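Visitor: just need the structure, nothing else, for what follows:
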Amino acid sequence: MATVSLEDVRKVYRGGVAAVKGVSLDIADGEFISLVGPSGCGKSTTLNLIAGLEEMSGGTLRIDGAVVNDMSPRERDIAMVFQSYALYPHLDVARNLAFPLKVAGVAKADIDARVREVASLLGLEGLLSRKPKELSGGQRQRVALGRALVRRPKVFLFDEPLSNLDAALRTQMRGEIKKLHEQLKATFVYVTHDQAEAMTLSDRVVVMNQGEVQQVAPPRELYDAPANLFVAGFFGAPRINLVKPRTLGLPDADVVLGLRPEHLEVGQGTPPPEALEGHVYLVESMGAESWVTVDVAGERMVARAAGDFRVPTGAPVWLRYDAAKLRRFDAKSGRAL
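Guide: Presented below is the predicted three-dimensional model:
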């Protein structure tokens, strides 16, 4: 497998539109790293630059220590799994899996052996004679994965591979991809807009916005210690509460305070000491838990409560928080303090 290193990598399109603005990143051999961020943040463009599908405007890109700036995608020895599966509709599963090896001139006996190996790994043995139109979405995605695996590349690149699947299939395939990475111990670079995918799959997550890297860290660190307001607001469902100090009864300062909903206790009746008082704006039942939105001092805050929490809109409630869980951000720069 291989390391991947980006040093001040940039991509500027015609007309001066900068899609990637000086990204520097070192990906370890065998690491699973995800690029996340909103649409247009530069994550897919960065992946395409690694793949060689886009020409870099500046910077240096290395795979396994070798500079690949001027190498074609084939010379870089990478495999890419796309959102659209990109299967050949006239070929059955076996021939779809074999196609990249056939193009590379691999001997037929070796092709057959590798196809059987990958089919066994991905549970495709009973599907080898089927055409793509005869497969479910999850089966097609496994074939797309298999076509990448069969080549035994240095690096695997994934461009939102699960976004076309329904929620249940997406969860199932997420587990399969994680197990696959554990088995292969290969270098995976994965692009997604889904924070749950990034959090559950990755060794580290790269958060991007407007072509720039905002933070690179393990998932738990991103959640517990976001580097700035953007990262804080991007991760978490429901989202972190970002409020002014006076909302929490604290002295005014040029900061924004962040509190995760699970760090807020909500209740009725006589408020405990130092609790905030407010009124219920909305209760959303999510089954095992409820999300309770409360109006407090002119701002709305969301707290997590038990699934059986039932309070009518407008009813008085109190909120209590642990000051140790507060996150502080500079109001002007957005940086964590």
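Visitor: every contact and neighbour count from this point should use C-alpha atoms.
Guide: Fine.
Visitor: tell me the residue in the protein that is farthest from the middle.
Guide: Thr270 (42.4 Å; CA atoms, centre = their mean).
Visitor: now it: how far from Trp318?
Guide: Separation of Thr270 from Trp318 (CA to CA, to the nearest Å) stands at 8 Å.
Visitor: which parts of this structure are helices?
Guide: For the chain, the helices defined by DSSP state H cover 43-51, 73-76, 93-103, 108-122, 137-149, 167-184, 195-201, 219-224, 229-234.
Visitor: Leu61: which of those helices is closest?
Guide: helix 43-51 (7.2 Å; CA to CA).
Visitor: could I get the helices of the chain as a markdown table with distance to Gly334?
Guide: Formatted as a markdown table, the helices of the chain follow (distance: least, CA to CA, whole Å):
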| stretch | distance to Gly334 |
| --- | --- |
| helix 43-51 | 22 |
| helix 73-76 | 38 |
| helix 93-103 | 47 |
| helix 108-122 | 44 |
| helix 137-149 | 39 |
| helix 167-184 | 33 |
| helix 195-201 | 21 |
| helix 219-224 | 15 |
| helix 229-234 | 5 |
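Visitor: out of these, which comes closest to Leu35?
Guide: Nearest of the helices of the chain (CA to CA): helix 43-51, 5.8 Å.
Visitor: this one as well, want them side by side:
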Amino acid sequence: MATVSLEDVRKVYRGGVAAVKGVTLHIADGEFISLVGPSGCGKSTTLNLIAGLEELSGGTLRIDGAVVNGMSPRERDIAMVFQSYALYPHMDVARNLAFPLVVAGMARGDIDARVREVASVLGLEALLSRRPKELSGGQRQRVALGRALVRRPKVFLFDEPLSNLDAALRTQMRGEIKKLHEQLKATFIYVTHDQAEAMTLSDRVVVMNQGEVQQVAPPRELYDAPANLFVAGFFGSPRINLVKPATLAQPEGNVVLGLRPEHLHVGQGPAPAGTLEGRVYLVEPMGAESWVTVEVAGERMVARAPGDFHAPTGAPVWLRYDAARLRRFDATSGRAM
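Guide: Take a look at the predicted model:
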């Protein structure tokens, strides 16, 4: 397998539109790293630069220590799994899996052995004679994974591979991709807009916005110690509460305070000392828990409550929080303090 290093990598399109602005990143051998961010943030362009599908406007890109600027995708020894599956409809699963090896000129016996091996790993043995139109979305995605896996490349690249699947299949395929990475111990670079995918799959997550890297860290660190307001707001569902100090009765200066909904406790009845008083704006039952939006001092905050919590709109409630859980951000720069 291989390391991947980006040093001040840039991509500027005609007309001066900068899609990637000086990205520097080192990906270790065997690491699973995800690139996340909103649409247009530069994550897919960065992946295409690594793959060789886009030409660098500046900077240096290395795979396994070798500079690959200007090399074709084939010369880089990478495999890419796309959102669209990109399977050949006239070929059965076996021939789809074998195709990259046929193009590479591998001997027929070796191709058959490799296809059987990959089919076993991905549970495709019973599907080898079927064509793509006879497969479910999850089965098609496993075939797309297999076609990348069969080549045994240095690096695996994934461009939002699960976005076409329904919620249940996405959850199942996330588990299969995670298990596959654990088995192969290969270098995986994964692009997604789905924070749950990034958090559950990755060793580290790269958060991008407007072509720039905002933070690179393990998932838990991103969640607990975001580097700035953008990262704080991107991770977490429901989103972090970002409020003025006066809302929480905090004697702060030019700051924005952040508090995760699960760190706010909502209660009914007489307000205990040291709590915030407000009124219910919305209750969202989620089964085991409920999310309650409360209006406090002109701002709305979301708090977690038990699944059986019930209160009508406008009902008085109180909120308790632990000041140690507060995250502070400079109101001008947005950086964590």
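Visitor: TM-score for the pair, please.
Guide: Here the superposed chains carry a TM-score of 1.00, computed using TM-score structural alignment, normalised by the length of the first structure; 337 aligned residues with a CA RMSD of 0.4 Å.
Visitor: just to revisit the earlier point, the residue farthest from the centre of the first structure: what's it in contact with?
Guide: Not one residue lies near Thr270 of the first structure by CA atoms under 8 Å, 6 or more residues apart in numbering.
Visitor: any idea how far the aligned partner of it in the second structure lies from Gly314 of the second structure?
Guide: Aligned by TM-score structural alignment, Thr270 of the first structure pairs with Pro270 of the second structure. Per CA to CA, Pro270 of the second structure is found 16 Å from Gly314 of the second structure.
Visitor: neighbours around the residue nearest to Leu25 of the second structure when sequence neighbours are not counted, how many?
Guide: In space, and not counting its chain neighbours, Leu25 of the second structure is closest to Leu6: 5.0 Å by CA to CA, 6 or more residues apart in numbering. Look at Leu6 of the second structure: counted by other CA atoms under 10 Å, it has 21 neighbours.
Visitor: any idea how far Pro153 of the second structure is from Leu6 of the second structure?
Guide: The gap separating Leu6 of the second structure from Pro153 of the second structure is 19 Å, by CA to CA.
Visitor: ok, for Val213 of the first structure, nearest residue in space, not its chain neighbours?
Guide: Val207 (5.9 Å).
Visitor: wait, the one you found touches Pro219, no?
Guide: No - if you go by CA atoms under 8 Å, Val207 of the first structure and Pro219 don't touch, sitting 10.4 Å apart.
Visitor: mind checking which of those two has more residues around it?
Guide: Neighbour totals were compared for Val207 of the first structure and Pro219, and Val207 leads with 25 against 22 (other CA under 10 Å).
Visitor: contacts for stretch 317-330 of the first structure next, please.
Guide: Counting by CA under 8 Å, 6+ apart, 225, 228-229, 254-259, 263-269, 271-272, 274-280, 294, 335-337 sit against stretch 317-330 of the first structure.
Visitor: what about those residues, which are in strands?
Guide: Among the contacts of stretch 317-330 of the first structure, the members falling in strands (DSSP state E) are 255-259, 264-267, 276-280, 294.
Visitor: which pair of the residues you listed spans the longest distance?
Guide: Pairwise across these, and taking CA to CA, the largest span is found between Val255 and Gly267, at 27.5 Å.
Visitor: the more surrounded of those two?
Guide: Val255 (20 against 17).
Visitor: show me the contacts for that one.
Guide: 244-245, 328-332.
Visitor: do the same with Ala94 of the second structure
Guide: 115, 128-129.
Visitor: run the residues you listed past the first structure and keep the common ones.
Guide: With both residues aligned by TM-score structural alignment, their matches' CA atoms under 8 Å, the contacts of the contacts of Ala94 of the second structure that the first structure also has are 115, 128-129.
Visitor: against Ala51 of the second structure, how distant is Arg14 of the second structure?
Guide: For Arg14 of the second structure, the distance to Ala51 of the second structure (CA to CA) stands at 21 Å.
Visitor: coming back round to it: can you flag the buried ones in the contacts of Ala94 of the second structure?
Guide: Using 16 or more other CA atoms under 10 Å as the burial test, the contacts of Ala94 of the second structure include 115, 128 as buried.
Visitor: distance to Met199 of the second structure added to the contacts of Ala94 of the second structure, as JSON lines?
Guide: What follows is the contacts of Ala94 of the second structure, written out as JSON lines (distance: CA to CA, whole Å):
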{"residue": "Val115", "distance to Met199 of the second structure": "31"}
{"residue": "Leu128", "distance to Met199 of the second structure": "33"}
{"residue": "Ser129", "distance to Met199 of the second structure": "36"}
